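**Q** sequence plus the predicted model coming up.
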Amino acid sequence: MVTEQDNDIDDFFSTARVAGRDEAVELPTGGYTEYLYDLNAPVLAEWRGLGYEEFSEKKRSPHFVQELLDSWEELYQEPFVGITTDGTVWDGLYRLPDTAAPTDAGPVAAAEALLAGLSTDERERVAHSLGAAEWRAWSNPEFVIHRVGLRLEDLDAHKVEAALEVVRASLSAEGYERVREAMSLNGFLGALTELPTIMNDQSYWFALYGTPSAREPWGWQLFGHHVAVNFVTVGGRHVVAPVFLGAEPALSDSRPPLFEAREQVAIELAGSLTEAQRTKAVVYRSVLDPAMPEGRVHPADERHVAGAFRDNRVVPAEGLCGRDLTDRQRGLLRAIAEDFLLLLVGPQREATLADFDAHLDETWFSWYGATDGSQPFYFRIHSPVLLAELDHHAGVWLNNRLPARFHVHTTLRMPNGNDYGKAYLAEWEKRTGEG
């Protein structure tokens, strides 16, 4: 058991996670259990017994966290544009079907059942307009930044079940399982640290947007520690973006790694690159390459660029272009993209993949670190219609000061303005004269 850590920023974040280093970042020889704090260590003991509100108030108080929150608040207050490569939205990428099929009745029925079972006050708190700014208030830390909707752990069990039924009815079976697995791993972390009142499988906010309808646009949002899912249905298309899924640890004694299959396909793709391809695709030789420009590694986000409050980030294309991949490599790239889109039900996933396929020659694949899986790594798929990334992180509640593969963050975005289905909503309003 590890009992202490040299933390230079605050009790959780050390400068080691952002400092460039010439030596390789090696994977730990053992598993996550070698990086557990002693349960009596101050980094855990000072929070024990606190509820999420008390914890959040204390966690937000250090100067470092206040600066971080101020920067996120500035981003949150910006008018929505969308992630772009140069600050200019590529118009016309997202087209609704000419004839919209009615929305599947399952999610609508589940949402109506949830609303029917809530009190008047709860209905008022859970419901927002489709254009509400709260769509963009989601976050993934374990402490509360914005309160949006209802907190699951504050609800009666049958109301929690009703809220999760909306999620289940809207997603594919395998996608729902992945979301619930990430939520369960949060509960596992709470058990490991003996902090179940801070981290559990109901540490999440749930909200509805618009009026659930078989024909009119509407959506929902679920977010909290290591899980954020935004769902909207409009004009026959579903959008599940932004999505943030992660875990620390990303596995347990009874569960395989959360993204094991995705990582293996990514390593297969990276390992298949020729020397000429690798020269382009491998942007940095390690996840803490000193060649990275100042600020490229963020103390909270580390390498990922599309997390909370980064709705308008300018992300230049980098790496290897899809047109320079072989057919087999393009198939592997598509398989990774498909796994990121797993939350979508089958027909919607195929429609979104068709959009991805249409822009494969304009899609970029970038990699940081060794390509054989011997080191922690970061990769990004960046298409005009999809941005997906996976990043290995240093410890927060575990004591690994350097990135390890048992702390994983992933993000999914619809660049050029279709996060939260906003590009589809704009077209819907234009077609119908609503809005």
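**A** On my side now, so go ahead. Numbers count the residues shown, from 1 in each chain.

**Q** from here on, just use CA atoms for contacts and neighbour counts.
**A** Fine.

**Q** all helices of the stretch 301-435 of the chain, in order?
**A** 327-340, 346-358, 422-432 (DSSP state H, counting those that start in this stretch).

**Q** mind listing what's buried along stretch 334-346?
**A** Within stretch 334-346, the residues scored as buried using 16 or more other CA atoms under 10 Å are 334-345.

**Q** ok so, going back, can you put the helices of the stretch 301-435 of the chain in JSON lines and add distance to residue 316?
**A** As requested, the helices of the stretch 301-435 of the chain are arranged in JSON lines below (distance: least, CA to CA, whole Å):
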{"stretch": "helix 327-340", "distance to residue 316": "19"}
{"stretch": "helix 346-358", "distance to residue 316": "18"}
{"stretch": "helix 422-432", "distance to residue 316": "21"}
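
**Q** next, the angle helix 327-340 makes with the lengthiest helix in the chain.
**A** In the chain, taking DSSP state H as the definition, the longest helix is helix 173-193. Orientation check (axes from the mean of the first three to the mean of the last three CA atoms, to 10 degrees): helix 173-193 against helix 327-340 gives 70 degrees.

**Q** quick check: buried residues in helix 173-193?
**A** 175-176, 178-190, 192-193.

**Q** and the strands in this protein?
**A** 127-128, 150-151, 204-209, 218-224, 227-234, 237-247, 282-284, 320-321, 364-368, 378-383, 386-393, 404-413 (DSSP state E).

**Q** can you redo the ones you listed as TSV with mean neighbour count and distance to residue 157?
**A** Formatted as TSV, the strands of the chain follow (neighbours: other CA atoms under 10 Å; distance: least, CA to CA, whole Å):
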stretch	mean neighbour count	distance to residue 157
strand 127-128	21	20
strand 150-151	20	12
strand 204-209	25	14
strand 218-224	27	17
strand 227-234	25	20
strand 237-247	26	24
strand 282-284	22	47
strand 320-321	22	49
strand 364-368	24	43
strand 378-383	26	38
strand 386-393	25	33
strand 404-413	25	29
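
**Q** and here is the other one:
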Amino acid sequence: MTAQAMAAVAGEFLDALDEERRGLAAHDFADPLRVQWTYVPAWRPGVPLLGLGRRARNAAHRLLATALAPHAFAQAVTVMALEEVLDLREEGRGRRHSDDYYLALFGTPGAARWSWRFEGHHVSVTATVSGDEVEVAPLFLGANPAAVTYEGVAVTRPLPLEEDLARALLADLPAAHRAAALIAGTAPPDILTGTAIATDPLDPLGVRGAELPGSAATLLGRLASVYVDRLAPALRVPVEPGKLAFAWAGPAERGHGHYYRIQGPGLLIEYDNTQNGANHAHSVLRRPGADFGAALLPAHLAEEHQG
């Protein structure tokens, strides 16, 4: 059902575009740009939301919503709205706009294989469709500022559980397990995998979920589910805390740069918040071996497009 819904909405999007914009939106499935992604302000393939009519803009948002749970769609559009907050803070120097997001289609919607990506600053969602199967990965959400506050209360905070559950897990770990989870006293400046097309296996550093006491194992499962549950229900896979590893870098106190990752079979989650006084978060859900639909494609195509 999800594959058919995506194809239908993507077709509506193309039908709502004029010829020039349709040319910007449509690419061959074999185009190398299909696997070139970024989460920073930069040129990217596709047609920008800026200047689209209501019908096309609505279709673009509805296509994004086919891949995401309702709460994750709300997170994504909140992140997009933060571009206006940033533009105000920068006094227009960065020329930011909440419509600086792009939708690109690779292949023909409804064909045997096709893909789409919705992307802009701090939002990147790639869906690959093969027949009735759909893989959504990489899925990146960031937030700058991570929190806008008034009198100590968050007015806007798009990624709350991503931070709060990780801190709760770290605090719940017994001393020996916490020592195992802490892999560095200083957080890296960004997620370690960056915008790599394929994620080489990272060493499974940190503490193993199978070693955790009940409450900590439950928190690890909840934290991993925050990321998996960003996907529409039909696209989720079960989370098995006992097969995961959790690693933390940086101080435990709020206001300091911090990083964590969760990894297990076919799953990699990274979160980093180090910039702007630890008020600028990056988070990503990746599927090693399955990003960009690699597991859905014939072997020769997967190898070609994974570099």
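**A** That came through, no problem. Quick caveat: nothing in here was measured; it's all calculated off a predicted structure.

**Q** give me the TM-score for this pair.
**A** After superposition, the two chains reach a TM-score (TM-score structural alignment, normalised by the length of structure 2) of 0.87; 298 aligned residues with a CA RMSD of 2.6 Å.

**Q** picking that back up, same list, the buried residues of stretch 334-346 of structure 1, but as JSON lines with distance to residue 75 of structure 1 please.
**A** Output for the buried residues of stretch 334-346 of structure 1, formatted as JSON lines (distance: CA to CA, whole Å):
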{"residue": "334", "distance to residue 75 of structure 1": "31"}
{"residue": "335", "distance to residue 75 of structure 1": "33"}
{"residue": "336", "distance to residue 75 of structure 1": "29"}
{"residue": "337", "distance to residue 75 of structure 1": "27"}
{"residue": "338", "distance to residue 75 of structure 1": "29"}
{"residue": "339", "distance to residue 75 of structure 1": "29"}
{"residue": "340", "distance to residue 75 of structure 1": "25"}
{"residue": "341", "distance to residue 75 of structure 1": "26"}
{"residue": "342", "distance to residue 75 of structure 1": "29"}
{"residue": "343", "distance to residue 75 of structure 1": "27"}
{"residue": "344", "distance to residue 75 of structure 1": "28"}
{"residue": "345", "distance to residue 75 of structure 1": "31"}
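
**Q** which one of the residues you listed is nearest residue 410 of structure 1?
**A** Closest approach to residue 410 of structure 1 among those (CA to CA): residue 340, at 8.7 Å.

**Q** for the equivalent of the closest one over in structure 2, give its distance to residue 84 of structure 2.
**A** Here residue 340 of structure 1 is matched to residue 227 in structure 2, going by TM-score structural alignment. From residue 227 of structure 2 across to residue 84 of structure 2, the span is 26 Å (CA to CA, to the nearest Å).

**Q** if I read this right, residue 403 of structure 1 contacts residue 375, doesn't it?
**A** No - using CA atoms under 8 Å as the test, residue 403 of structure 1 is too far from residue 375 to be in contact (9.0 Å).

**Q** which one's more surrounded, those two?
**A** Remark: of residue 403 of structure 1 and residue 375, residue 403 carries more neighbours, 26 against 21, as counted by other CA atoms under 10 Å.

**Q** and whatever residue of structure 2 lines up with residue 233 of structure 1, what does it touch?
**A** Alignment note (TM-score structural alignment): residue 233 of structure 1 maps to residue 129 of structure 2. Applying CA atoms under 8 Å, 6 or more residues apart in numbering to residue 129 of structure 2 gives the contacts 3, 112-115, 135, 293.

**Q** at 7 Å what do you get?
**A** Residues in contact with residue 129 of structure 2 (CA atoms under 7 Å, 6 or more residues apart in numbering) are 3, 113-115, 135.

**Q** could you count how many residues lie near residue 265 of structure 2?
**A** So residue 265 of structure 2, with other CA under 10 Å, has 11 neighbours.

**Q** any idea how far it lies from residue 286 of structure 2?
**A** Distance from residue 265 of structure 2 to residue 286 of structure 2, by CA to CA: 11 Å.

**Q** next one: residue 10 of structure 2
**A** Separation of residue 10 of structure 2 from residue 286 of structure 2 (CA to CA): 23 Å.

**Q** please apply the same query to residue 101 of structure 2.
**A** 21 Å.

**Q** quick one: contacts for the residue nearest the centre of structure 2?
**A** Central residue of structure 2 (CA atoms, centre = their mean): residue 140, 1.7 Å from the mean position. Going by CA under 7 Å, 6+ apart, residue 140 of structure 2 touches 122-125, 283-285.
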